[in-house]
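**Student:** Got a predicted structure plus its sequence, pasted below:
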Amino acid sequence: MPTRRTVLAVATAMAGAGIAGCTDEQSTNSDDDDPEAGDENGNGGAELGVAAEWNAIRARVHDALALGIADEFSTGAAIVGDMLARFEGATGEWGAHEQLEATDHEAYEEFEEALEELRLEGLETASLDRTRTETGIADEQLRTAQRERLAHRNAIALEMGLFAARIADVAALARANRFDAAETVAGEADERWEDSIAHDELSAADADLYVAFEGELPGLASAAADEDVDAVVDGAEAAIDAAIDAAYVLAEDESAADAAALATFQAQGWDAAALASLSDVDPDGAAAVARDALQRFEGARVHDAVEDADHATYEAFESELEAYAEALEADDGVDEAAADFAAAALRAQFAVAGALEEAPGDDHGGGHDHDHDDLAGGPNVVDGVPEDVDHVVEMHAASFEPDELTIEAGETVAFEHVEGEPHTVTAYEDAIPDDAPYWASGGFDDEDAAREGWDDGRGAVVSGQSYVRTFEVAGTHEFCCIPHEAAGHVGRIDVE
């Protein structure tokens, strides 16, 4: 009997082969039969802003796959963990997380599960086949949500933006001297393009632009095979420009193409961060990606659109991109600068959509299921950190620091909340010594009760608090934070 994941994988493969194109044309938001159909469903406003952010997230999923193809599985896994933590922290009415759940709850659940499987079963086990499968499933959930929320041609414009982001991956891999991977990603982008509904839409809308975009794709793979960095980068730049021009041709509303372009810039920013994380890549190479994005922005149509929409947002976008390039060059503070630029890009996406006041914040945390006022800590959740504890484990947005700790029997550990949304400290029942009593913030008797308790808002550790535990039984104790477990928020204490 086929499993749910097998069915999803087959459906995703069919979508990539163009069968989903029929769904596109039959979308309830299609403007083919009703020119006014998109006015209330996705021709602009906050719906467009969040759909563009889904594009940036889709691009990061493909970044992880590209790194897997380059045999950089651990870096890809780190990207997925960070991405999931950011997604969980995208709170507010128009956050990417909240809106995916509101648009299609099943797609939301499948997306989060696919990210978890992508990291744990694909990248962390260095399984490229599994990485491809889970990437496809995650991507399709966001693509489906975009089609549900946007007018048909606006969704196609975002699809062109995603092609631009995937082509940017080819250039980034070439800059990192991962030429085999660059060739593979370029070839896959070409195949995907041939099967995409955007292919036929652009061919019908503008034959010259269609030829200009399609003509660059085979050359990218050839240049990568020849290990010609300059040729790859030049070809990618031309293809990216053509893809964004195509978005303007295809979009029902120019704001959709503007948002697609900004999401592509955000995606290039994340490419630079990925390059910076590779130990053998010169910081100047990563900085060049950000510098190229800044130069492209200066000459892009969206440049004036952002400035016209809100000058302060325009200034922030440019200044954060400049600061990001400087951080990359100095090889210092890269993660923080990348996050700041992504936040500026997000606001710019909402600005060109005419919904700046709806732009969500991003605290990189999680815990979206509960209002803070409804939470209860339970036994041993205290204010501050007691002075007499032997060790302190900090709880960050999606990590324990340290995540592995060795202590003596009888010593006390305080798990201190220092960042993000509410956390839990929850032991895995089958991963603690047999003779140790079960333990978790909230004072539950077993793991099932702890998980059910969190659903009711019990066992939470919030800002300014810590959970305190004295470990008497020797052995390994493994634990997690329930709301951020999928993002890799797990830890281990070895008691000697």
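**Tutor:** All right, it came through fine. Numbers count the residues shown, from 1 in each chain.
**Student:** from here on, contacts and neighbour counts on C-alpha atoms
**Tutor:** Will do.
**Student:** any idea how far residue 161 is from residue 75?
**Tutor:** For residue 161, the distance to residue 75 (C-alpha to C-alpha, to the nearest Å) stands at 24 Å.
**Student:** State the helix or strand in which residue 215 lies.
**Tutor:** Counting by DSSP states H and E, the element that carries residue 215 is helix 207-225.
**Student:** Can you give me the buried ones in that helix?
**Tutor:** Neighbour counts over helix 207-225 (16 or more other C-alpha atoms under 10 Å) mark 209-210, 212-214, 216-225 as buried.
**Student:** who does that helix touch, helix- and strand-wise?
**Tutor:** Where contact means 3 or more C-alpha pairs under 8 Å, 6 or more residues apart in numbering; DSSP states H and E, helix 207-225 is packed against helix 179-195, helix 197-205, helix 229-250.
**Student:** Try it again at 10 Å.
**Tutor:** Judged by 3 or more C-alpha pairs under 10 Å, 6 or more residues apart in numbering; DSSP states H and E, helix 207-225 is in contact with helix 152-175, helix 179-195, helix 197-205, helix 229-250.
**Student:** Comparing the ones you listed, which comes out most buried?
**Tutor:** When you average the neighbours per residue for each of the helices and strands packed on helix 207-225 (mean count of other C-alpha atoms under 10 Å), helix 152-175 leads with a mean of 28.
**Student:** That one vs helix 229-250, what angle?
**Tutor:** In terms of direction (axes from the mean of the first three to the mean of the last three C-alpha atoms, to 10 degrees), helix 152-175 departs from helix 229-250 by 170 degrees.
**Student:** Now do the helices in the stretch 1-150 of the chain.
**Tutor:** Per DSSP state H, counting those that start in this stretch, the stretch 1-150 of the chain carries helices over the ranges 4-16, 20-25, 45-69, 73-88, 96-103, 105-117, 128-149.
**Student:** before we move on, back to that, got the helices and strands packed on helix 207-225 as JSON lines, with distance to residue 451 columns?
**Tutor:** Listed next are these as JSON lines, based on distance: least, C-alpha to C-alpha, whole Å:
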{"stretch": "helix 152-175", "distance to residue 451": "37"}
{"stretch": "helix 179-195", "distance to residue 451": "41"}
{"stretch": "helix 197-205", "distance to residue 451": "43"}
{"stretch": "helix 229-250", "distance to residue 451": "45"}
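**Student:** Okay, one more to line up with it:
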Amino acid sequence: MATNRRDLLKAGSALFAGVSLAGCGGKLESAAPGASGDGSGGDAPKPAELAVAAEWNVYRALAADALALGLAGEFDAAAGVAADAFQKFEGATGEWGAHEVLETTSEKRYAEFEEALGQLRERAKGENVEEMRVEADLVSKHLSAAQTKLVGEENARALDLQFLGTRLVTASSLYAAGKGDAAATIAGDTYERFEQAAVHEDLEAADAESYEGFESAVEAVEKAAKAGTGGTVRNEANAAFDAAATGSYAVAASESAAGAGHLAAMQARGYDASMLASLGGPSTAFAHAAALNVYRARAYDVAWLTARGKSEYAKTAAEDIFAHFEGAKAHEALEEADHEAYEGFETGLEDLASAAGKGDAEAAASAADAVEKHLRAGISALATETEAAVLQAAFFRARFGDARELYALGEGKAAASVAQGLFQRFERDEIGFHERLESASEKLYQSFEHEHLQDGLIPAFKNGNDGAVETHFGGVNDSLLQFATKVGSEARVSAAESGLLSARASTPPRSRRSASRSALGRWCSRRSSTSRRARAGSTKRSNTPTTPSTSRSRARWSRSEARRKTATPTRRPRRSTGRR
């Protein structure tokens, strides 16, 4: 299964209809939390329940990130991640917020989770790695149990698999920051956890290919991290992440459950960009620029959905960008670096949401272009010339993925138009990308611009030449990735890829192309069902930035020790048996 942004939009359409992930609590007009999906064989979980269960995976990943930083000896950064996770959780209020649903689902699990997360920060401040491991495991244990109760065993096991997939991406990020020993430890721990997990046998039975792919990739990451082969670490970590995502669809009780978890996994992956900055890799300003790059891709998602008659999803997706930006650290960074770009971005985003709500595809496309223009200006202000070029390469790969998916839907002319637009952007030397690519490698420059784009992909789209599309789509992507790895450090390339959902678009196997087209076609023609997708009430947002964290935070770090278990959990010993 090739992971790309449209697959995520398809599988996660229920989330776009009313639930935001990780700290932006949505409110759906639906039954009370915990009313179904308890794993007892009753009604299937509601979309909102699937979304909240997926959101809990983000908190599991953040706790594991804190532990990873502790293993790397970066205890201040670890404490910061734990504190940030707690603050996000406290802010996820509302009927369908992660905080309220966990408390409703199991008050005991809720109390133990909060205590463990608070103690994780304290253990990090005390530089006690083994105790950090205990607390991180408790966080994961309590959230996993709550997931099982809320959405059932099959869906919870799919979420477990996706959580394990995010651990390999964290290992790759640590390796890129020069923490090879910690990366190898995380990969080894992930292998052990997978071997002992209930989803191990489920995956082997449901999808042998993903099972073998995930297990072998995890082992390869550990070996490569120990051997010091960075390219293998990154590639195998990506392979493990993809195998976990693919396998989750086979294990889960429904595609919607796996899709919601997949979105959460991508979000957890995005947090690795910030972690890189804290480890002495790229600057914080670059991390903010990488976050802005995500919004560029999402703006075109909105236009894409609007053009396909999904105006309600499109409007909610646009509003979700705004909500995420208002709570992101990149908000203040953009405002300070380029106020005009900041104002233009927010104004353009309002226009985009309005056009999407009205179903005006032409206006949505124009607004998406305006949003992208101002975000590009912000990236130029925050990043160095080389960093901006690396981000532009990732953005181009995203848009080429969009074009290919249009072609798969039978819209060859539209696909050619997107590719032609990218060619024109390249010729205009936006963000200095043209000059930087040409100066870095004349061979890569000729391969990208002439062989695979101007004389390859564009005419292939126009002429409906399937074979040529596959060849030249792979060619432009390979050229751009080679350029990024040539001019940028592993940390910068990893941050660009981790921070941009669309950068994961890649050429699927030829044998699966027709299946991909069929799935996309089914989604685009599928009628929206309000009985299954309760929509969130629309609220008018102001251009004036807010700081919700200061007004909503209810930090409770010093909870009573009486609420903790009397016996301290211990880590399960590493298996002595050989790996298969």
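**Tutor:** Perfect, thanks for sending it. Here the structure is a predicted model, which means the values were calculated and not measured.
**Student:** For residue 339 of the first structure, find the nearest of the helices and strands packed on helix 207-225 of the first structure.
**Tutor:** With C-alpha to C-alpha as the measure, helix 152-175 is the member of these nearest residue 339 of the first structure (17.8 Å).
**Student:** distance from the closest one to the second structure after superposition?
**Tutor:** Here the mean offset of helix 152-175 of the first structure against the second structure after fitting is 1.3 Å, by mean C-alpha distance after the TM-score superposition for the first structure.
**Student:** Please identify which of the helices and strands packed on helix 207-225 of the first structure is closest to residue 404 of the first structure.
**Tutor:** Comparing these by C-alpha to C-alpha, helix 152-175 comes nearest, at 32.9 Å.
**Student:** Which part of the second structure matches the closest one?
**Tutor:** Taken onto the second structure by TM-score structural alignment, helix 152-175 of the first structure occupies residues 153-176 there.
**Student:** Please state the offset of that stretch from the chain centre?
**Tutor:** Here stretch 153-176 of the second structure is found 12 Å from its chain centre; the criterion is C-alpha atoms, centre = their mean, to the nearest Å.
**Student:** on that earlier part again, next, the mean deviation of the helix holding residue 215 of the first structure compared to the second structure.
**Tutor:** Mean deviation for helix 207-225 of the first structure: 1.0 Å (mean C-alpha distance after the TM-score superposition for the first structure).
**Student:** how about residue 64 of the second structure, what's its partner in the first structure?
**Tutor:** Per TM-score structural alignment, residue 64 of the second structure is aligned with residue 62.
**Student:** give the contact list for that match.
**Tutor:** Residues near residue 62 of the first structure by C-alpha atoms under 10 Å, 6 or more residues apart in numbering: 68, 76, 131-132, 135-136, 138-139, 162, 165-166, 169, 185.
**Student:** distance of it from residue 308 of the first structure?
**Tutor:** 32 Å.
**Student:** pretty sure residue 477 of the first structure is in a strand, no?
**Tutor:** Yes - using DSSP: H, G, I helix; E, B strand; the rest coil, the assignment for residue 477 of the first structure is a strand.
**Student:** counterpart of residue 454 of the first structure in the second structure?
**Tutor:** In the second structure, no residue is paired with residue 454 of the first structure according to TM-score structural alignment.
**Student:** Residue 454 of the first structure - how many residues pack around it?
**Tutor:** Residue 454 of the first structure: 25 surrounding residues under other C-alpha atoms under 10 Å.
**Student:** distance of it from residue 350 of the first structure?
**Tutor:** 33 Å.
**Student:** how about the helix or strand where residue 520 of the second structure lies, which residues of the first structure does it hit?
**Tutor:** Here residue 520 of the second structure sits within helix 513-525, counting by DSSP H and E. Residues of the first structure matching helix 513-525 of the second structure are absent, with TM-score structural alignment as the criterion.
**Student:** what comes into contact with the next helix or strand after that helix?
**Tutor:** The helix or strand immediately downstream of helix 513-525 of the second structure is helix 548-552, counting by DSSP H and E. With contacts defined as C-alpha under 10 Å, 6+ apart, helix 548-552 of the second structure is touched by 23, 87-88, 90-93, 326-327.
**Student:** how close does the residue lying closest to residue 59 of the second structure once chain neighbours are set aside sit to residue 422 of the second structure?
**Tutor:** Once flanking residues are discounted, residue 59 of the second structure sits nearest to residue 85: 6.5 Å by C-alpha to C-alpha, 6 or more residues apart in numbering. Residue 85 of the second structure sits 38 Å away from residue 422 of the second structure, going by C-alpha to C-alpha.
**Student:** if you count what's nearby, which of these two comes out ahead?
**Tutor:** When neighbours are counted by other C-alpha under 10 Å, residue 85 comes out ahead of the other of residue 85 of the second structure and residue 422, with 24 against 17.
**Student:** That one pairs with which position in the first structure?
**Tutor:** So residue 85 of the second structure corresponds to residue 83, using TM-score structural alignment.
**Student:** Give the aligned range of stretch 479-490 of the second structure in the first structure.
**Tutor:** Going by TM-score structural alignment: stretch 479-490 of the second structure matches no residues.
**Student:** Could you list the buried residues of that stretch?
**Tutor:** So, applying 16+ other C-alpha under 10 Å, buried residues of stretch 479-490 of the second structure: 479-481, 483-485, 487-490.
**Student:** Tell me the one among these nearest to residue 371 of the second structure.
**Tutor:** Nearest to residue 371 of the second structure out of these is residue 480 (C-alpha to C-alpha; 23.5 Å).
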